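Undergrad: got a sequence here, can you build the structure:
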Amino acid sequence: MGSSDAETRLFADLLTGYNPLERPVENASDPLIVKMKIFLQQILDVDEKNQLVSVNAWLRFTWGDYKLKWNPKDYNGIRDVRFPGTTDHIWKPDILLYNSASEDFDSTFKSNLLVYSSGEVTWIPPGVLKFVCAIDVTWFPFDEQLCELKFGSWTFHGHAIDLQIDTTDDPENSTNPQMDLSTYVVNGEWSLINSPAHRKVGYFKCCPEPYPVVKYYLHLRRRTLFYGFNLIIPSLLITLMTVLGFSLPPDAGEKINLEMTVLLAIVFFLSMVSEMTPPTSEAVPLIGVFFSCCMLVISASVVFTVVILNLHFRGPDTHVMSPLVRSVLLEWLPWILMMSRPGHTFTKGCSIQDGEAKLREPSLPINRSDLPAHQPVYEAQLLLLHSCYAELKQITAKLEKEANEERVQNDWRFAAMCVDRACLILFSLFIVISTLAIMLSAPHLIA
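TA: From the prediction side, this is the model:
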């Protein structure tokens, strides 16, 4: 007798009187032990907006069927047979992924069921598992996600099917079971830190029976290299250009253009971040806080740039510097910032003006006792000298007025320079401190 005939006879003998609706236990009061394990192949997608995760995995279910035992010697040494998973020839457990988000809910391929002569049944349905996972974007892009795959029987309680974690392949880690990663393909965006498994027995108010479930977890950590080179570093460099704006001379006429260009660039990067993260109000992403801080700095720099330009172009014809403004901007601030000004010395909040040549009004002696009286020549000379004196007095007054106006205008310009220098230092410190505070608050910087 050939092996094919023996196999035909074996199938006929096994299915004779077999009811696929009957739970394969000899005693109806005993639970059927079903063991499962996941072989993770690849993490396909992590959809932050819709809070969905897709993985390619194999599921392995093993259980014992007392009606499917035979002696291989009676069937030409056949030790295993296969039943199609698309038909209901033998009993199969209704283990499903509870948090599935697939359109068909059960997206596994109905592969063949392998039955051994000992009655052990092994079923390995592969599939693309798409499930719901609560994505926490608080630390994006330095975030870690913990997603669970919850498996359990859809209709049987714990007294009928006892679902357990299969640790036969790795008995040493029976106390800490996890997914099988022997064929795992590394994901370019996410690092798989750990994939533990836990068995939990739950009870519900409606039913007194226990309901065991098996939860497999995916501990994922986002790789930050892409976001660092494409978002964080460019935005940080753009923000540092704000500091360069305070070192640009006001007469160049490009300070406002530079600040507005930087502000528009940060707004563009912020719109890119908003597209990457889910529209949630529960948490603000860390990178969103970073860009908001950058936008706040640049917006403030625009305001201070306008103030600096306003101070720089003030003149004596339109503005008068009050004593308080003079004391703060021309004495205390230069002394604190250790600035220097030609012709001035700053000491302990005071400005000491160095000696400078002042225009003196020309004087002309009018009454001289030694001059001859009633001499036409001397009288003509006196009239000529008086005329020259009047002209010189007018020229001296005009020069003194221009010097005063120039001195007042220089005071306004130096005040603008002091505010510019103060903004340069303060904004540089704020950018460095805020960047370090935000980055160091992240759980990790490099994955």
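Undergrad: C-alpha only now, for contacts and for neighbours.
TA: Will do.
Undergrad: all strands of the stretch 251-400 of the chain, in order?
TA: Shown for the stretch 251-400 of the chain, the strands assigned by DSSP state E, counting those that start in this stretch span residues 344-347, 350-353.
Undergrad: now render these as TSV, adding mean neighbour count.
TA: As requested, the strands of the stretch 251-400 of the chain are exported to TSV (neighbours: other Cα atoms under 10 Å):
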stretch	mean neighbour count
strand 344-347	16
strand 350-353	15
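Undergrad: Asp74 is nearest to which of these?
TA: Within the strands of the stretch 251-400 of the chain, the stretch nearest Asp74 is strand 344-347; the backing value is 110.3 Å (Cα to Cα).
Undergrad: got the contact list for that closest one?
TA: With Cα atoms under 8 Å, 6 or more residues apart in numbering as the test, strand 344-347 has contacts from 331, 334-335, 340, 351-354.
Undergrad: which stretch of helix or strand covers Asp65?
TA: strand 52-69 (DSSP states H and E).
Undergrad: which helix or strand lies directly C-terminal to that strand?
TA: Downstream of strand 52-69 (by DSSP H and E), the next one is strand 80-83.
Undergrad: one more, please, to line up against the first structure:
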Amino acid sequence: MRQLYTDIFTSYQPSILPNSDFSAPLQITLSPYLMTITQFQEVEETLDVALGLICTWVDDGFSWTPSSYGNAEYIIVPHTDVWTPKFVLVNSVETYEPLAGDNDIFATIYSNGTMSIVYGDVLSSKCTANIYKFPFDSQTCDLQFAVWGITSNDITIIANPISLAFYTENSNWELDSYSTKSTVMNGYSMLILTMTIKRVPLYYVIMVALPTDMFFVLNPLVFLLPVESGERLGLAMTILLSYAIFLTMVQMSIPASSNPMSVLLIIMIVTIVISGITAAVTIYIAALYHREPHVKMNSFWKFIGTRLPWSRRHTPVRPLTKNGAKGDIISSSIEESITWQEVCHALDTLMMVILYANIFIINCAFLIAVA
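TA: All right, here's what the predicted structure looks like:
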């Protein structure tokens, strides 16, 4: 083996591109191996993956007859002893360093001149996040590789499909689809890995979406309590403050982005606004309930108290008729009387109907948006 090493490296120059025919570019075949999805950070818009990259090319400067060297079909040498392509992740969010870096990795030289080297690292790439459908969102990210400083006139990349032979699943993200392609961008031959990852939504549904819906359902129940109990405003304020504390607790779990904003985050904002409106309406209804009977009631409040389907005074008023002495019909009608307390009872039911209708509409809108 030592003799083989001495013979093949006698006149070899590792700094020279190993291409015997400069009329055609050197072909480098890349075979990516995805190990795992480390994390996806929505705020920083970065995707971290553990990736292996097998590079194969032909170096005409290396060839030997195996039988002359103890049937040695290949030899393994440090990558610094031979020419190797210095691949960089073009859309990296960190420094632009070759994948090998200062690591002690090895290259394999086969007797027919084929060279092979395996790069591996945890890579961070820029990936624009779209959290509109959070927590049912999917993200599509690219990893772009090129040999830094060598154009497509000298190197051509041939892309093999991504292999999942060593893939380990991530508990928060599922690999939905993936593809590879080779292309030329700005004069450089590039390998582009495209991956679509889908969020596992169970945690966020249980910890964020369901509690938000629960607060939604609790708000209208404030109007079931009798005004005389004095607990209405206390319950309304408790719901409002509890949800404010809940938002503080879960804000770190919700991706912060304005373009576009998450539908779930919009619903959470609407929920706290509705809680505030509920507290304000509760105060106003309490003020109406304790109005003096002599305070004049306008037609709007009379309509609320008498004409709504659930109003306590929603009964037809029939005119009384009686025959006069000369056969003419004399009619008189009963004028209804209504109290402020009865108006408030009708208003309570109206508010419950409005709030529950809003809950239904908002939930349907959310399901349509994330579908």
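Undergrad: hang on, the earlier thing: show me what the strand holding Asp65 of the first structure is packed up against.
TA: Packing contacts for strand 52-69 of the first structure, counted by 3 or more Cα pairs under 8 Å, 6 or more residues apart in numbering; DSSP states H and E, involve strand 32-47, strand 113-116, strand 118-123, strand 126-132.
Undergrad: how many residues are close by Asp5 of the first structure?
TA: Neighbour count of Asp5 of the first structure, defined by other Cα atoms under 10 Å: 12.
Undergrad: element containing it, please.
TA: Residue-wise, Asp5 of the first structure maps onto helix 3-15 under DSSP H and E.
Undergrad: with Pro234 of the first structure instead?
TA: Remark: Pro234 of the first structure resides in helix 233-246, with elements defined by DSSP H and E.
Undergrad: what's the closest non-adjacent residue to the aligned partner of Ile95 of the first structure in the second structure?
TA: When the second structure is aligned by TM-score structural alignment, the residue opposite Ile95 of the first structure is Phe87. Spatially, and ignoring its direct neighbours in sequence, Phe87 of the second structure is nearest to Val147 (4.4 Å; Cα to Cα, 6 or more residues apart in numbering).
Undergrad: contact partners for the alignment partner in the first structure of that neighbour?
TA: Counting by TM-score structural alignment, Val147 of the second structure lines up with Ser153 in the first structure. Residues near Ser153 of the first structure by Cα under 8 Å, 6+ apart: 93-96, 161, 163, 213.
Undergrad: quick one: the spatially closest residue to Ile238 of the first structure that is not a sequence neighbour from Leu237 of the first structure, how far?
TA: In this structure, Ile238 of the first structure finds its nearest non-sequential neighbour in Val262, 6.2 Å apart by Cα to Cα, 6+ apart. Distance, Val262 of the first structure to Leu237 of the first structure, using Cα to Cα, to the nearest Å: 10 Å.
Undergrad: neighbour count: these two, which is higher?
TA: Val262 (24 against 10).
Undergrad: rewinding a little: right, so of the strands of the stretch 251-400 of the first structure, which gets closest to Phe61 of the first structure?
TA: So among the strands of the stretch 251-400 of the first structure, strand 344-347 is nearest, using Cα to Cα, at 84.6 Å.
Undergrad: now the helices for the stretch 101-250 of the first structure?
TA: Listed in chain order, the helices of the stretch 101-250 of the first structure (DSSP state H, counting those that start in this stretch) span 225-227, 233-246.
Undergrad: now the ones you listed in JSON lines, with distance to Leu324 of the first structure?
TA: Formatted as JSON lines, these follow (distance: least, Cα to Cα, whole Å):
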{"stretch": "helix 225-227", "distance to Leu324 of the first structure": "49"}
{"stretch": "helix 233-246", "distance to Leu324 of the first structure": "24"}
